[in-house]
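Student: Have a look; sequence and predicted model below, questions after that.
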Amino acid sequence: MEEFNRLINAQLKTMEQLLYVQSEIERCQDIEKQFLANQEEVKAKSIQEEIQDRKKELTKIHETFERQTEDVIRYYQQEQAAVQ
């Protein structure tokens, strides 16, 4: 059961990262809208690059989360098979 808890805790940390990066993307998008409204194209382009970087980071974190979910399921199934 200790291994299961470790897997779940790792997954929760990844979820926290995912939510943080997602909120950062939203924050950057709000800033981008302000720059575009004020016709500050250079600043808007800079923030758009940051948004793209954050989206790539989000994709990697999401992939990690999916792998962790598979690990949790696999471990749970192995434990259930061992009990039977």
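Tutor: Nice, thanks for sending it over.
Student: CA only for contacts and neighbour counts going forward, please
Tutor: Fine.
Student: packing partners for the longest helix anywhere in the chain?
Tutor: Counting residues, the longest helix found in the chain (DSSP state H) is helix 41-83. Counting contacts by 3 or more C-alpha pairs under 8 Å, 6 or more residues apart in numbering; DSSP states H and E, helix 41-83 packs against helix 2-37.
Student: and the comparison structure, right after this:
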Amino acid sequence: MILNNFDVAVAKQLETMDKLLGIQVEIERCQQLQTQLKEEMEQIQTLKEQIEKMKKELKEVQDIFEAQTEDAIRSYQKMESR
């Protein structure tokens, strides 16, 4: 009878140990995922910054092109009026 109680106690302890190990594995998996997501968020932020920089550059080039177009039109109009 004493051995039977011992067996039950050890079995319960093994069940608890399995739960502990399972939780530890899940925590490690979640931490790895968290690290991966953090790195991806940093990459997304870098991309957003690059996009904003390129949008500003695009606007500057569009403004230059527009000014050059206006200059070309004025030059043509002066040439035609002579």
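Tutor: Perfect, thanks for sending it. Treat the numbers as computed from the prediction; the structure is a model and nothing was measured.
Student: Any idea what the TM-score is?
Tutor: For these two chains in superposition, a TM-score of 0.54 is obtained (TM-score structural alignment, normalised by the length of the second structure); 47 aligned residues with a C-alpha RMSD of 1.5 Å.
Student: burial count for Ser23 of the first structure?
Tutor: The tally of other residues near Ser23 of the first structure (other C-alpha atoms under 10 Å) stands at 12.
Student: give me every residue that touches it.
Tutor: Ser23 of the first structure makes contact with no residue under the criterion C-alpha atoms under 8 Å, 6 or more residues apart in numbering.
Student: on average, how far is the longest helix of the first structure from the matching bit in the second structure?
Tutor: Superposed on the second structure, helix 41-83 of the first structure shows a mean distance to its aligned partners of 0.5 Å (mean C-alpha distance after the TM-score superposition for the first structure).
Student: What's the match for Lys59 of the second structure in the first structure?
Tutor: Using TM-score structural alignment, the partner of Lys59 of the second structure in the first structure is Gln80.
Student: the inter-axis angle of the longest helix of the first structure versus helix 2-37?
Tutor: Using axes from the mean of the first three to the mean of the last three C-alpha atoms, to 10 degrees, the inter-axis angle of helix 41-83 of the first structure relative to helix 2-37 is 160 degrees.
Student: quick one: helix 41-83 of the first structure to chain centroid distance?
Tutor: Here helix 41-83 of the first structure is found 5 Å from its chain centre; the criterion is C-alpha atoms, centre = their mean, to the nearest Å.
Student: Stretch 19-33 of the first structure now?
Tutor: Distance, stretch centre to chain centre, for stretch 19-33 of the first structure: 13 Å (C-alpha atoms, centre = their mean).
Student: which residue numbers in the second structure go with it?
Tutor: Going by TM-score structural alignment: stretch 19-33 of the first structure matches no residues.
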